[in-house]
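In: Mind folding the following:
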Amino acid sequence: MWTEEKIIEYLKENLKKERFDHSLSVRDTAIKLAKIYGEDVEKAKMAALMHDCAKCISDEEMINISEKYGHNIDEVSRNAPNILHGHVGAYIAKYTMGISDENILNAIAYHTTGRKNMSLLEKIYIADYIEPLRDFPGVDEMRRIAYYENLDKALMLSFNNTIKYIVDRNQLLHNDTIEARNYMLYTR
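Out: Prediction:
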């Protein structure tokens, strides 16, 4: 398994500076959230660092890599291949960086869409949404909720915001996001 330093070097070489800085900021935010909610800090750190490691890959190559590893590409992902960057990132983490922990791999794979019945580590993907470099209406409230109230409440708000954002732009909405939101409502 690659060390944190080697992963950072990979990210520095393969991501644009803004995306690299974002990845480091997500790492720091995930560490804080892991400490608050009692998740394994090392796992949160590794998943956060690698969450966008496939952002540099073209849409066509993301489809090719997904097919190579037997990922079932749904119609939404085929028509909006950037959604696949989480799953492709998980393949890179597993087959290039030697990460074998399924929880870390799932946290990377589902950080874009979420999914029903997410583990605590997968929920810490909210770090991607609230890290300090993010600036959008309502992000400060989301941070407050995530840090001081309830992780699930923050996740529900992020799902609602994401769904509204995608619908307002007439873009494709992934079923995993809908299922994640509905699951959280069912299990309150």
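
In: okay, CA-based contacts and neighbour counts for the rest of this
Out: Will do.

In: Residue 180 versus residue 166, what's the distance?
Out: To residue 180, residue 166 is 16 Å away according to CA to CA, to the nearest Å.

In: Compare the two and say which is more crowded by neighbours.
Out: Per other CA atoms under 10 Å, whichever of residue 166 and residue 180 has more neighbours is residue 180, with 20 against 13.

In: Quick check: the gap between the closest residue to residue 60 other than its chain neighbours and residue 141.
Out: In space, and not counting its chain neighbours, residue 60 is closest to residue 81: 7.7 Å by CA to CA, 6 or more residues apart in numbering. Note on residue 81: its distance to residue 141, by CA to CA, is 31 Å.

In: Between these two, which is the more surrounded one?
Out: Legend: neighbour count by other CA under 10 Å for residue 81 and residue 141, higher for residue 81 (19 against 13).

In: Now that the more buried one has come up, it's in contact with residue 61, right?
Out: No. Taking contacts as CA atoms under 8 Å, residue 81 lies outside contact range of residue 61: 9.3 Å.

In: Pretty sure residue 114 sits against residue 173.
Out: No. With contact defined as CA under 8 Å, residue 114 does not count as touching residue 173 (11.9 Å).

In: quick one, which of the two is more surrounded?
Out: Legend: neighbour count by other CA under 10 Å for residue 114 and residue 173, higher for residue 114 (26 against 19).

In: How are the helices of this structure distributed by residue range?
Out: For the chain, the helices defined by DSSP state H cover 4-14, 17-37, 41-50, 59-68, 75-79, 85-95, 102-109, 120-123, 126-130, 139-148, 151-168, 175-186.

In: how deep is residue 67 tucked in, by neighbour count?
Out: Residue 67 has 12 neighbours, counted by other CA under 10 Å.

In: can you pull the contacts of it?
Out: For residue 67, the contacting residues are residue 73, by CA atoms under 8 Å, 6 or more residues apart in numbering.

In: one more to put side by side:
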Amino acid sequence: MSLEPDHYEQYAADSRAVIISKLKKHLDKNRFDHCVRVEATARELAAANGADQTIAGLAGLVHDYAKQRDVAEFQGLIRRFQLDPELLKYSRAIWHGYVGYLLVQQELGINDIRILNAVKYHTIAAPVMSVYDKIVYMADYLEPNRSFSGVEMARAKTQASLDEGVVFQNQQTMTFLIERGQAIYPAALEAYNALVPKS
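Out: Okay, here's the model as predicted:
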């Protein structure tokens, strides 16, 4: 089975080349390059976990499509689409998954719920996650340019079990936020409580 990107037209209104051009309009080079690495990592994780590489790859490619919109646009879209008003207390780090879910539909013509949910949950996770949600969540965390403390442990756990990797990342993220005294978006805490092993 090939790990090379293939025909995304079956899930999107445009070809990969057109999607790439749209990403480049909205993302700086570093963020765009990150998206391409997440695409490749998502395809690798899909191959290792019996999932569709095309779905995983496309979700990985577009996961940060909304990341660099300006604050006013984010806030306007949250209000326009009547998203959780609690979101307005947070930042684009949380917003871009929820707003990205909407923008990849409107601007990229992607309507497959597996891809949309993977975009939506790639930052905060969810109490119940599909294999594609998990793949993009981990691909974003593990792509080759990631070099934070603990990334090799995360890679090893994910290689052993995608579910183990998801739990590890979720726990590490919560620890990071708590140690820095940062507020945790309620849906992220709900995901943590659902995912963490029960004693």
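
In: and the residue nearest to residue 60 of the first structure, what does it touch?
Out: Shown in contact with residue 81 of the first structure (CA under 8 Å, 6+ apart): 59-60, 62-63.

In: go on, residue 80 of the second structure?
Out: Taking CA under 8 Å, 6+ apart, we find residue 80 of the second structure in contact with no residue.

In: Same question for residue 40 of the first structure.
Out: Neighbour list for residue 40 of the first structure: 34, 121 [criterion: CA under 8 Å, 6+ apart].

In: which residue in the first structure lines up with residue 105 of the second structure?
Out: Residue 105 of the second structure maps onto residue 94 in the first structure, with residues paired by TM-score structural alignment.

In: again with residue 128 of the second structure
Out: Correspondence of residue 128 of the second structure to the first structure, assessed by TM-score structural alignment: residue 117.

In: ok, now residue 39 of the second structure?
Out: Alignment note (TM-score structural alignment): residue 39 of the second structure maps to residue 27 of the first structure.

In: what's the mean deviation for stretch 32-43 of the second structure versus the first structure?
Out: Mean deviation of stretch 32-43 of the second structure relative to the first structure after superposition (mean CA distance after the TM-score superposition for the first structure): 0.5 Å.

In: Please spell out which residues along that stretch are buried.
Out: By neighbour count with 16 or more other CA atoms under 10 Å, stretch 32-43 of the second structure contains the buried residues 32, 34-43.

In: got it, and stretch 97-104 of the first structure?
Out: Buried residues in stretch 97-104 of the first structure, counting neighbours by 16+ other CA under 10 Å, are found at 97, 99, 103-104.

In: and if you look at stretch 88-101 of the second structure?
Out: Using 16+ other CA under 10 Å as the test for burial, stretch 88-101 of the second structure gives 88, 92, 94-101.

In: Dump these to a markdown table, plus distance to residue 166 of the second structure.
Out: Shown next, in a markdown table, are these (distance: CA to CA, whole Å):
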| residue | distance to residue 166 of the second structure |
| --- | --- |
| 88 | 26 |
| 92 | 22 |
| 94 | 18 |
| 95 | 20 |
| 96 | 20 |
| 97 | 17 |
| 98 | 19 |
| 99 | 22 |
| 100 | 21 |
| 101 | 20 |
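
In: So which of those is the closest to residue 173 of the second structure?
Out: Proximity of these to residue 173 of the second structure (CA to CA) peaks at residue 94, which lies at 12.8 Å.

In: who's in contact with the closest one?
Out: Residue 94 of the second structure makes contact with 87, 123-124, 185, according to CA under 8 Å, 6+ apart.

In: Can you flag the buried ones in the residues you listed?
Out: 87, 123-124.

In: Leaving out sequence neighbours, find the closest residue to the residue minimising distance to the centre of the second structure.
Out: For the second structure, residue 122 is the residue whose C-alpha lies nearest the centre (CA atoms, centre = their mean; 2.7 Å). Of all residues not flanking residue 122 of the second structure in the chain, residue 137 sits nearest, at 4.3 Å (CA to CA, 6+ apart).

In: What distance do you get for that neighbour to residue 20 of the second structure?
Out: 21 Å.

In: of these two, who's got more company?
Out: residue 137 (28 against 16).

In: give me every residue that touches residue 45 of the second structure.
Out: 135, 139.

In: quick one: it and residue 82 of the second structure, what's the gap?
Out: 34 Å.
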